[in-house]
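Asker: Below are the sequence and a predicted model; questions follow.
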Amino acid sequence: MTAVCIDTNLFLELYGSDESPEEIIADIAALAVHLAFPDIIIDEFLRNRSRILDRIVDDMRRRESGELRLPSVIRSYPNVASLQRAAEEYNMAIGALCDDIESMIIDPAADPVARAFNALFGDPAVRIFHRTDELVTRAHRRKLLGNPPKSTGTDTIGDELIWETLLANLEEDLIFISRDRTYRNHAAYLVREYRERTGSTLTITDRVSDALALVGRPPSPALIGLEGGE
């Protein structure tokens, strides 16, 4: 049976998408018996969701209207008072929305993306591979040798650990889904290494819909929108 692993960045992308996260993760959940994840993907999601939501709050705060400075010649007009009230109500609405987002940061159950993510990873059909000290050592060695996949930070080994964990736990064909260029740019190297280590085939793609063919499920409109299809 072909395994499917979806990189952290695709789940995090749902925070900036116009599409329904629940609908997209329902598509992913249809692949449950095929899904296999290194546990660091869970850590990366939980660690980065707060950062992304914080950034959304900061962006909303910047949208608040500043003090209205109007020339004295028009200050007596009735519409000026209406404008000031509208600005105050606008700022209050932004403040309330920021409070809602900050509540989501504290409580993942209030976050629709995190809620769907946790439900997916709580499915007993989904395989979770746990890191070991040996796998961390291998990931460090891969980093030092400069072998792909390469994490962007000089002091992090996230991508290296994901890859070493998959190599250590899988023997079947693998579809790896990622928006991270380190996988696509080094596809030839990774395909060869996966074949040498497991005897099986690796496919690297950035589209969940490519994997849905395994279960004969058409992609939802939300997934089509996320992937830029028609």
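Answerer: Done, it's in.
Asker: drop to CA atoms for contacts and neighbour counts, all remaining ones
Answerer: Fine.
Asker: Can you tell me what sits against stretch 91-105?
Answerer: 49-50, 53-54, 57, 60-61, 63-65, 110-111 (Cα atoms under 8 Å, 6 or more residues apart in numbering).
Asker: Over to stretch 53-66?
Answerer: For stretch 53-66, contacts defined as Cα under 8 Å, 6+ apart pick out 15, 87, 90-91, 94-95, 98, 101-102, 105.
Asker: can you redo the residues you listed as a markdown table with neighbour count and secondary structure?
Answerer: A markdown table is the format used below for these (neighbours: other Cα atoms under 10 Å; DSSP: H, G, I helix; E, B strand; the rest coil):
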| residue | neighbour count | secondary structure |
| --- | --- | --- |
| 15 | 19 | helix |
| 87 | 17 | helix |
| 90 | 15 | helix |
| 91 | 18 | helix |
| 94 | 19 | helix |
| 95 | 16 | helix |
| 98 | 20 | helix |
| 101 | 19 | helix |
| 102 | 16 | helix |
| 105 | 20 | helix |
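Asker: wait, which of these is closest to residue 154?
Answerer: residue 15 (26.1 Å; Cα to Cα).
Asker: Could you list which residues are in contact with the closest one?
Answerer: Here residue 15 is in contact with 52-53, 113 (Cα under 8 Å, 6+ apart).
Asker: mind putting the residues you listed in CSV, neighbour count, distance to residue 210 and secondary structure included?
Answerer: Shown next, in CSV, are those (neighbours: other Cα atoms under 10 Å; distance: Cα to Cα, whole Å; DSSP: H, G, I helix; E, B strand; the rest coil):
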residue, neighbour count, distance to residue 210, secondary structure
52, 16, 27, helix
53, 19, 29, helix
113, 22, 22, helix
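Asker: ok, back up a step: turn the contacts of stretch 91-105 into CSV, columns for distance to residue 77 and secondary structure.
Answerer: Shown next, in CSV, are the contacts of stretch 91-105 (distance: Cα to Cα, whole Å; DSSP: H, G, I helix; E, B strand; the rest coil):
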residue, distance to residue 77, secondary structure
49, 47, helix
50, 45, helix
53, 41, helix
54, 40, helix
57, 35, helix
60, 30, helix
61, 29, helix
63, 26, coil
64, 24, coil
65, 20, coil
110, 44, helix
111, 44, coil
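Asker: ok, second structure coming up, stack it against the first:
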Amino acid sequence: MPALHLFIDTNIFLNFYSFSDDKLEILDELKELTAPGQIVLHLPKQVENELKRNREAKLQVAMSDFKKAQLPTGVPHHMRGSEAARQYDEAVKSAEQAKKLLIANAIALALSDELEVDQKLSRLFEKATRYVEDDELYQKALVRMNKGNPPGKAQSIGDRYIWETLLAQVPNGDLFIVSKDGDYASPLTMDKNTRPLAFLAEEWNERKQGGHLTIFRTINEVVAYYKNTQNQPDAGEHVATRIPEEPENPEVEDDGQRQVPETPAPALQFGVPPQEVIAAVPREEIEAAILQLVESGSFATTHFAVANLNRYRQSLTKQDAERLFQAAIDNSQIGWIVSDEDVNDFYLSLITQWVTEINQELADSIIELLGLSPETPVEEIF
């Protein structure tokens, strides 16, 4: 399979100096997967500069919060006077001293760039595809900022400079972004199923020959996604069910008259919904199409089944929608890629038509899976 092209926003790296959603070990795991033909980590110089500029401020806030956190020292009167109470008092004093030493040690390591996270990031960056400063791209970022085009907040050029670098340097095709600050993601989606900002998705699609953007909020999520794609059976092992066609006889004789049979429907292309909508089809065809998605055993089959089902979308019933919603919840081969554009669009269409009519518990579950409850954006430091 082709390499996975990855960009990680500065806020994700900075969070390792505080209370990250990712464990520190994920940096080692990502480093091992960063190689030609596997994961290609794109690292603009602007990201490295932002990390250097904001690292110490992030550390200071984290250490201050840790220092302020107090151990419970007040012991109720009925617990006092016992050996256990004495041991507790000693343990609290010991913990306070250990905390003081821990903070001092961390500050010393931080000032020397010798924190464990410093070393892990340095080793990861060595394997990344790095891009130097580019004045021409910076000028493009200025124009983008003055026009008010995303990504980034008003009068902020950093994310726009990074985006122009990615547009110029990343090969045609898909790009996976790990970010938490909302500059690349739609404000209408939650962390469980983050969709890219429509403006950026359309721009990437136009500039990168149909490429798609996918947004993750943690490195662990994208690494798990990559491993799942690696564990998928080869595409050649899957022979997708074709839509029923006319018999393949070259010609048919009827009362001595030569008849040319109708041209059979073309096989579905991977991930491309057929353009026509079948108005009236036998129920068994719809059942077969639903079953193909419900029992999907691979990402490739899921994409094909979704494309197939788009043909019958207008013929689906409430019961069909409930089966398909339940399948997205139960079947990891659907749930893992429910944020992929074709799968997501298909389920959103089912939501708009059936969410008010289906079982409330099921509706709540599918709403959570698709991330359809807007969250309050959290401003990140820097």
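Answerer: Perfect, thanks for sending it. What you see is a predicted model; the values in this text were computed from it and never measured.
Asker: What value does the TM-score take for this pair?
Answerer: Comparison of the two superposed chains (TM-score structural alignment, normalised by the length of structure 1) gives a TM-score of 0.74, and 210 aligned residues with a Cα RMSD of 3.4 Å.
Asker: quick revisit: highest neighbour count among the contacts of stretch 91-105 of structure 1?
Answerer: Highest neighbour count within those: residue 49, with 21 neighbours (other Cα atoms under 10 Å).
Asker: now the helices for the stretch 251-382 of structure 2?
Answerer: 283-294, 299-309, 318-330, 332-335, 341-354, 360-370 (DSSP state H, counting those that start in this stretch).
Asker: how about the fifth one: buried residues?
Answerer: Of the residues in helix 341-354 of structure 2, those scored as buried under the neighbour-count criterion (16 or more other Cα atoms under 10 Å) are 341-344, 346-348, 350-351, 354.
Asker: just to revisit the earlier point, so which of the contacts of stretch 53-66 of structure 1 is the closest to residue 217 of structure 1?
Answerer: Closest to residue 217 of structure 1, out of all of these and judged by Cα to Cα, is residue 15, at 24.2 Å.
Asker: just to revisit the earlier point, would you mind finding the most buried of the helices of the stretch 251-382 of structure 2?
Answerer: Among the helices of the stretch 251-382 of structure 2, ranked by average contacts under mean count of other Cα atoms under 10 Å, first place goes to helix 299-309 (a mean of 24).
Asker: Could you tell me where that one falls in structure 1?
Answerer: With TM-score structural alignment applied, helix 299-309 of structure 2 matches no range in structure 1.
Asker: That helix to helix 341-354, inter-axis angle?
Answerer: 40 degrees (axes from the mean of the first three to the mean of the last three Cα atoms, to 10 degrees).
Asker: so stretch 347-367 of structure 2 matches what in structure 1?
Answerer: Counting by TM-score structural alignment, stretch 347-367 of structure 2 pairs with no residue of structure 1.
Asker: Pull up the distance across that stretch, start to finish.
Answerer: 10 Å (Cα to Cα, to the nearest Å).
Asker: and if you look at stretch 32-40 of structure 1?
Answerer: 18 Å.
Asker: ok, back up a step: nearest to residue 25 of structure 1, out of the contacts of residue 15 of structure 1: which one, please.
Answerer: Each of the contacts of residue 15 of structure 1 was scored against residue 25 of structure 1 by Cα to Cα, and residue 113 proved nearest at 8.6 Å.
Asker: what residue of structure 2 matches up with the closest one?
Answerer: Counting by TM-score structural alignment, residue 113 of structure 1 lines up with residue 117 in structure 2.
Asker: State the helix or strand in which the equivalent of residue 26 of structure 1 over in structure 2 lies.
Answerer: Under the alignment (TM-score structural alignment), residue 26 of structure 1 pairs with residue 29 in structure 2. Taking DSSP states H and E as the definition, residue 29 of structure 2 sits inside helix 25-33.
Asker: what angle sits between the next helix or strand after that helix and helix 25-33?
Answerer: Remark: after helix 25-33 of structure 2, the chain's next helix or strand is strand 39-44, criterion DSSP H and E. Calculated by the same axes, to 10 degrees, strand 39-44 of structure 2 forms an angle of 110 degrees with helix 25-33.
Asker: what does strand 39-44 of structure 2 contact?
Answerer: Contact partners of strand 39-44 of structure 2, identified using Cα under 8 Å, 6+ apart, comprise 3-8, 33-34, 125, 127-133, 162, 165-166, 170.
Asker: dump the residue contacts of residue 328 of structure 2.
Answerer: Residue 328 of structure 2 sits next to 294, 334-335, 338, 366 when contact means Cα under 8 Å, 6+ apart.
Asker: And residue 105 of structure 2, which helix or strand is it part of?
Answerer: Counting by DSSP H and E, residue 105 of structure 2 is part of helix 83-111.
Asker: hmm, back to that, I'd like a version of the contacts of stretch 91-105 of structure 1 in CSV, one that adds distance to residue 215 of structure 1 as further columns.
Answerer: Listed next are the contacts of stretch 91-105 of structure 1 as CSV, based on distance: Cα to Cα, whole Å:
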residue, distance to residue 215 of structure 1
49, 29
50, 33
53, 33
54, 37
57, 39
60, 40
61, 44
63, 44
64, 47
65, 50
110, 31
111, 28
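Asker: Relative to residue 139 of structure 1, which of those residues is nearest.
Answerer: Closest approach between the contacts of stretch 91-105 of structure 1 and residue 139 of structure 1, by Cα to Cα: residue 49, at 24.0 Å.
Asker: Ignoring the adjacent residues along the chain, who's closest to the spatially most central residue of structure 2?
Answerer: Closest to where the C-alpha atoms of structure 2 average out (Cα atoms, centre = their mean) is residue 216, at 2.7 Å. In space, and not counting its chain neighbours, residue 216 of structure 2 is closest to residue 178: 4.7 Å by Cα to Cα, 6 or more residues apart in numbering.
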